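Visitor: Would you be able to build a 3D model of this:
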Amino acid sequence: MAVTIWHNPRCSKSRETLRLLETRGIAPEVRDYQKAPPTMAELQDALMKLGQPAAAMIRWKDTDLTKDADENEILSALTANPKLIERPLVLTETAARIGRPPETVLEIL
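Guide: All right, here's what the predicted structure looks like:
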């Protein structure tokens, strides 16, 4: 199974999630999403796999958007400023989970 983690090496939850995957024998593709930002299509795909509204993918404390922002506003903000993406995000071919807490990602493996 192919597994990808949208990773921020400076984030403790992201590091914990990566370590959790590795201790389970999973060698994910590690994507520093701030250096290699996802496209709008990749964000939409991740959102579909996550099965949640776009609001679940944004770090609200780091944005000027309000909680009533629509999906397109949020996705546009994430595309323009990838550091707003909630981290870490672990993706497989069919599902995605945000690693908060890190053990949440085990649901899709």
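Visitor: C-alpha only now, for contacts and for neighbours.
Guide: Will do.
Visitor: quick one: contacts for the residue sitting nearest the centre point of the chain?
Guide: Nearest to the mean C-alpha position of the chain, by CA atoms, centre = their mean, lies residue 89 at 2.6 Å. Residue 89 makes contact with 5, 6, 7, 96, 97, 98, 99 under the criterion CA atoms under 8 Å, 6 or more residues apart in numbering.
Visitor: Please generate a structure for the following sequence too, so the two can be compared:
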Amino acid sequence: MLQILHNPRCGKSRNCLAFLENNKATFEIRNYIQNPLSEEELKTVIQKLAIKPIALVRQKEAIWIDQFKDKTMSDNEVIRALTLHPILMERPIVIKDNKAIIGRDLEKLEKFL
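Guide: Just a heads-up that it's a prediction; the model follows:
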């Protein structure tokens, strides 16, 4: 089954959710703002995305700019920042088995499915 890490306040995330619904996909929704990922869960997602943790950060968010922008951070420190401030995470993320994709581009999402 698919899982979508969803932020209902995000237009791209809502579009992804609508795309999945319109394609009759079976999926589970996790509002990661209300139900944040643990550090271990986030590490697993990053591994499935096959990216570095910094690539998952929305670097134009005010929290990032105010608290982290000019700091040199290890991967673990970036993951910790994402767990403390889930709004910093790129979205939506669609997870399928051992792979995941940031579902902003619906064409890429369609190929992923």
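Visitor: sorry, back to before: now, which of the contacts of residue 89 of the first structure sits nearest residue 47 of the first structure?
Guide: Proximity of these to residue 47 of the first structure (CA to CA) peaks at residue 96, which lies at 8.0 Å.
Visitor: what lines up against the closest one once you look at the second structure?
Guide: Taking TM-score structural alignment, residue 96 of the first structure has residue 100 as its aligned residue in the second structure.
Visitor: From residue 12 of the second structure, how far off is residue 93 of the second structure?
Guide: According to CA to CA, to the nearest Å, residue 93 of the second structure and residue 12 of the second structure sit 10 Å apart.
Visitor: overlap in contacts of those two?
Guide: residue 103.
Visitor: Distance of the residue nearest to residue 26 of the first structure when sequence neighbours are not counted relative to residue 61 of the first structure?
Guide: Beyond its immediate neighbours in the sequence, the residue positioned closest to residue 26 of the first structure (CA to CA, 6 or more residues apart in numbering) is residue 3, lying 7.8 Å away. Using CA to CA, residue 3 of the first structure is found at 28 Å from residue 61 of the first structure.
Visitor: Comparing these two, which residue is more hemmed in?
Guide: residue 3 (18 against 8; other CA atoms under 10 Å).
Visitor: Hmm, residue 95 and that one touching each other?
Guide: No: with contact defined as CA atoms under 8 Å, residue 3 of the first structure does not reach residue 95; the gap is 9.8 Å.
Visitor: what sits against residue 54 of the first structure?
Guide: 47, 71, 74, 75.
Visitor: about what we covered before: quick one: distance of whatever helix or strand the match of residue 96 of the first structure lives in to the chain centre.
Guide: In this structure, residue 100 of the second structure sits in strand 99-102 according to DSSP states H and E. Averaged C-alpha coordinates place strand 99-102 of the second structure at 9 Å from its chain's average position (CA atoms, centre = their mean, to the nearest Å).
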